[in-house]
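show me the folded form of this:
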Amino acid sequence: MTAREPAGAGVVIEPAARPGLTLAAVAVVQFLVSLDLSVVNVGLPQIAAGLGFGAVGLTWVIHAYALTFGGLLLLGGKAADRYGRRRVLLLGLGLFGVASLAGGFAQEPGHLVAARAAQGVGANAAGGALGVLIGGLLTQYAGWRWVMLVNVPMAAFALALARRGVVAGPAPVHGGRPDVVGAVLATAGMTLLVFGVVRTDQYSWASPETLATLAVAVTLLVAFVHVERTTTREPLIRLGLFANRSVAGANAFTLLIGAAMAASFYFMSLYLQQVLGTGPALTGIMFLPMALGVVVGSLLAVKLGYRVAPRTLLVIGGLLTASGFAWFGLISPDGAFATDVLGPSIIASVGFGLCLGPVVSIATAGVAPSETGTASGLLNSSRQLGASLGLAALGTAAHQRTGQTVTPESLNDGYALGLSLSAALLVTAALIARTVLRRTRPPAPAEQTDDRDLLPARK
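Just a heads-up that it's a prediction; the model follows:
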C-alpha cells in the first residue's frame, strides 16, 4: 500500500514510520522534559532577584510545573488514546515551546508562574544530569531567562522530528470522552492545598484564611473522587486500583520520595549559591555526582534484582537515601564541597537509584494488562504531586526557621531543617515499603530479561 492510500471509510494510512526518526523524536522529547525538571533549579536565586520573588513565592516556579504536569498527566494519556497520539504530541510540544518563550520574557512573578504552568500542561504530551549543568552555565553566562528560552529551539526541533518520524497510527478509539472535569477538580484541589500550606508563612494554621483555603481544597478533592466514581465519561483512573496493596504502597512511597528529592535539589541549589557563594555554573557542576550516583544506583538495582526482592530494595534504597539527607542536614555556613555536598550526594543518589526500577515493577504488579499504562501514569503523577506538596511544606518550614533577618547563617539553618525533614520523609517511605507492600521473591531465572532469554531453553 502506498503512502496516504485510503484504507477503509475515512481512514488514511500515513507514510511508513522511520524508526530512526521515531527513536530520535522520543529521545528528544524525554530529554526536554527531564531537562526542564532540573535546569530551572540552578537559576532560582537569579530568578528571584530578577523578578522580585519572595523566599516562599519562589517555590511556585517549581509548583506551577509539577502541579499541572502531575495533575493532568493521566488526562493527557486518555486524550492521546481518543484523539490520536501524534496529534496530542504535536499540540503539547507546540504549547511547551510557546510557554517557554513567554517565560523567558516574563516581567513579573505572575508571568513566569503562568508560563511554568503552561509548560506543565504541554509536558503531558511531550538529562537530569545535563539539566543542572546547562542551567548553571546559562544562568551565569547568558542570564536566567535562558533557562526558559533554551527550551524553545529544542521544542521546535522535537516538533519537526515528531512531524516526520511519528505516524498517526491506527484510528483513535472513540469510546468514552476523557474526564476533563475530574482532571480540573484534581489539579485545582491540589493547587489550593499547596497554596494553603505555602501561605502559612503569613497566616497561622488555625487562621480563618488557612482553614478556608484547605477546606475548599479538600472539597474539590472529594468532588474529584465522586466524579471518578459516577462519571459517564472515561474516568482518569479506576479507584479500585488502590485496593491493590502494591499500587497503593508504591504510590505512597513515590509521593514521599518525590517530595524529598524535589526539596533536596531546591535547598542544595540555594545553599551552594546563597550560603557558600558558589556561582551558578560551578553549582551545576557540583550537582553532577548526584546525577551520576542515580545512574550507578539504577544499574546496581538491576544486578541485585535477580537475588533481592523489590520490596527489600525499596527499604534499603529509602534508608540509604535518608542517611544521605541526614548528612545534608549537617550543612554549615563555612562548609566545604567535599564534606557537606559530595559525600551525602553520593550516598543519597545511589540510594535513590536503587528505588527507581523496583518501585515501577511493584506499582504494576497484579494489575490487569489493560490497566498497566494507567498504573504507570499514576506513579508519575504521584511523583510530581509529591514534589509540589513536599516543597510547599518543607519550603515553608525552612522559611519560618530562617526568620525575618536573612543572613547566610539564618539561611543555612532553614535549608538544614528542610533537608533533615526530607530525611524523615524517606524513613517514612521505607517503613511504608516494609509494612504495606507484600513480601515477594526475586524473579525466577526464567523471568530474567537479559541476553540469556535468547538462548534455547535447557532441558
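
switch to C-alpha atoms for all contacts and neighbour counts from now on
Noted.

all helices of the stretch 351-459 of the chain, in order?
Applying DSSP state H, counting those that start in this stretch to the stretch 351-459 of the chain gives helices spanning 372-402, 408-435.

second input sequence below; structure requested for side-by-side comparison:
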Amino acid sequence: MTDSTLSASHAPQYAAPPDPRRWAALTVLCLAQFMLILDVTVVNVALPDIGADLHLSRSALTWVVTSYTLAFGGLMLLGGRLADALGARRTFLAGLVLFTGASLAAGLAGGAGTLLTARVAQGVGAALLSPAALSLVTSTFEGEERRRALGVWAGIGGGGAAVGVLLGGLLTSGPGWHWIFYVNVPVGGAVLAVLPSLVAARPPRPARLDLKGAVLVTGGTVALIKGVVAAGDQGWSSAQTLIPLALAAVLYAAFAVAERAAGAPLIDVRLLARRPVLAGAFLILVATALLISTFFLTSVHLQQDRGYSALRTGLAFLPVAVATGAGAHIAGRLLGTVGARQLAAAGMTVAALGLVPVAWTHLGTGVWSTVVPALSVATFGIGAVFVTAFTTGLAMVPAAESGLASGALNTFHEVGGSIGVAVVSTIAASGIQGGVPSAFAHAYAACAIAAGAAALVALVVVPPGKPRMAGGAHAH
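As a prediction, this is how the structure comes out:
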C-alpha cells in the first residue's frame, strides 16, 4: 500500500563526512513507516470481531477502514508542506506522538464513535509522519547510498501489507482485536525515544500552507464516500445518497479552482494534466481500490460465511500478499523491455481474469482450491500495475517537480483504497449485513469488470514506449 511529497534536499557546497548514525536512522525511520502501512491491512482481518464486539453496522465497519486511509491520503500533501515549514524532524515527532496516542485510544475504544475518531487521528498522524520521514531519509543520504536507502524505503509497502494480514489474524485470534492497535504503542514509544539521538534537527524552510485546498479535497472525498456507503442502505436515489454526492462534486470543483489560484498549491492541476502523471494517477487509484477492497471483501466473507477464524484468514492471505510482491518485482524487471502501456494493460487483464472465479463464488466453492489461487492471480496483476503506475507517473518529470508528482500519486494511492472499500461495501451490503453469499460474488464481479475496463483505458491513456525516470522520488 506509499509516501511523500518531498524529494531530496539541496546538497551542501562542501563534502561533509557521512553521519555514522545514518543506517541506524534509516532502520528507525523505516520501522515507523512500516507501522503506517501495516495499519492499512491489519484491521481487515479483525473487522468481524470488531463489529461483533462493538455492535457496529455495515457502514461503521466500512468507515473503520476508510477513515484511516482517507485522512492519511487527504492530508499527506499538507503534511509535506508542514515538514518544510516546521522542520522534518519536528513534524515527524509530532506525527509519531499523534499516531501512537491514537493507536492507544483505538485499542481502548468501547464504541463506534471513539474508534472512528481514533482512526481519523491515526490517519492525521500518518499524514504528518510519512512525508517528514522520507524527507529525513533523502537529506541523510547522498549519491549511491541515497538510491540504496530509497530502495529499502520503497520495499516497506509490500512488506507492511503482507505482514499486516498475518499479524491481524495472530493478534485477533490471540489476545484480541484491541492488540492490532496496542502493538503500535511500544513501537512508537521506542522510535520516539531513539530517533532524536540519530537524526539532527535541521532549520525549517519557509513554506506557505494551502489549508483551504486540504480542507476542500478531504471534505470532497468524505462526502463522496458517505454518499456511496449510504447507497448500500438507502438506495442510489435517496436524499441520503444524492446530497453527499452532489456536495462532493461541488467541493472537488472548488478545490480545482482554489488550486489554480493558490501561490503554493497542494497539487498543481497543470501537473495532473500531463499525460504520464494522469496515467499514473489513474492506474494507482484503480489498483489500490482493487487491492484493498478485495482484502476487505475476503476478510469478511471467509469469517462470516465460511467460519474461518481470524488466524486462518490471515494465513489464507499470505499467498495473496506474496503474489502482489512477485508481480511488482517481475514488472520492475520487464518495464525496460516491454513498456509501460503493455504492462499496465496486461496487469489489469490478469487482475480481471483472476477475479472471475471468485465472482462465481458460493458456499461450496473451495477456499484453498479456488478463492486463494484466484485472488493470488489477481493480486499478481495488481502488483505489476503498482510498479508501472509509479514509474509512468514519474517518467519525464523534472527532478525539481518529482516530489510534487510522487506526492500526488501517493495521495491517489491512499484515497483509492478508501473509495474502493466504500464501493464494494455498498454492493455487498446484503452479504455483510444479512449473510447473503451472492452479494459478495456481485462485489467481486464489479471488481473484475472495473479491472477489465481499466485495461482498455490503459491502452489509451498510458504513453507508448519505455518510461525513463527523470526524478528520484519513491513511494510505498
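
give me the TM-score for this pair.
With the length set by TM-score structural alignment, normalised by the length of structure 1, the two chains reach a TM-score of 0.88; 425 aligned residues with a Cα RMSD of 2.1 Å.

re earlier: for residue 167 of structure 1, which of the helices of the stretch 351-459 of structure 1 is the nearest?
helix 372-402 (20.5 Å; Cα to Cα).

so which of the helices of the stretch 351-459 of structure 1 gets nearest residue 337 of structure 1?
The nearest among those, by Cα to Cα, is helix 408-435 at 14.5 Å.

which neighbouring elements make contact with the closest one?
For helix 408-435 of structure 1, the elements it packs on are helix 245-270, helix 310-328, helix 372-402, judged by 3 or more Cα pairs under 8 Å, 6 or more residues apart in numbering; DSSP states H and E.

quick one on the thing from earlier: ok, which of the helices of the stretch 351-459 of structure 1 comes nearest residue 75 of structure 1?
Per Cα to Cα, nearest to residue 75 of structure 1 of the helices of the stretch 351-459 of structure 1: helix 372-402, 9.8 Å.

and that closest one, what's buried?
Buried residues in helix 372-402 of structure 1, counting neighbours by 16 or more other Cα atoms under 10 Å, are found at 374-399, 401-402.

quick one, that helix and helix 245-270 angle?
40 degrees (axes from the mean of the first three to the mean of the last three Cα atoms, to 10 degrees).

ok now helix 372-402 of structure 1, how far from the chain's centre?
8 Å (Cα atoms, centre = their mean, to the nearest Å).

what packs against that helix?
Going by 3+ Cα pairs under 8 Å, 6+ apart, helix 372-402 of structure 1 lies up against helix 60-83, helix 180-198, helix 245-270, helix 343-363, helix 408-435.

which residue is the nearest non-sequential neighbour of the aligned partner of residue 418 of structure 2 in structure 1?
Residue 418 of structure 2 maps onto residue 388 of structure 1 when the alignment is built from TM-score structural alignment. The spatial neighbour of residue 388 of structure 1 that comes closest, neighbours along the chain excluded (Cα to Cα, 6 or more residues apart in numbering), is residue 63 at 5.1 Å.

and the one you found, what's its match in structure 2?
Aligned partner of residue 63 of structure 1 by TM-score structural alignment: residue 66.

just list the residues touching that match, thanks.
417, 418, 419, 421, 422 (Cα atoms under 8 Å, 6 or more residues apart in numbering).

for the helices and strands packed on helix 372-402 of structure 1, which one sits closest to residue 156 of structure 1?
Short answer: helix 60-83, nearest of those by Cα to Cα, at 19.8 Å.

next, the mean deviation of stretch 85-102 of structure 1 compared to structure 2.
In the superposition with structure 2, the average deviation recorded for stretch 85-102 of structure 1 is 0.5 Å (mean Cα distance after the TM-score superposition for structure 1).

that stretch corresponds to what range in structure 2?
Under TM-score structural alignment, the match for stretch 85-102 of structure 1 is residues 88-105.

matching residue 370 of structure 1 against structure 2, which residue comes up?
So, by TM-score structural alignment, residue 370 of structure 1 is matched to residue 400.

just give me the neighbour total for its match.
13 (other Cα atoms under 10 Å).

just residue 151 of structure 2 next, same as before
Considering only other Cα under 10 Å, residue 151 of structure 2 is surrounded by 13 other residues.

repeat for residue 200 of structure 2
12.

where does it land in three-state SS?
What DSSP: H, G, I helix; E, B strand; the rest coil gives for residue 200 of structure 2 is coil.

which residues does the equivalent of residue 253 of structure 1 over in structure 2 contact?
For residue 253 of structure 1, the aligned position in structure 2 is occupied by residue 283, per TM-score structural alignment. Shown in contact with residue 283 of structure 2 (Cα under 8 Å, 6+ apart): 344, 385, 386, 389, 454, 458.

give me that answer again for 6 Å
residue 389 (Cα atoms under 6 Å, 6 or more residues apart in numbering).

how far away is it from residue 458 of structure 2?
8 Å (Cα to Cα, to the nearest Å).
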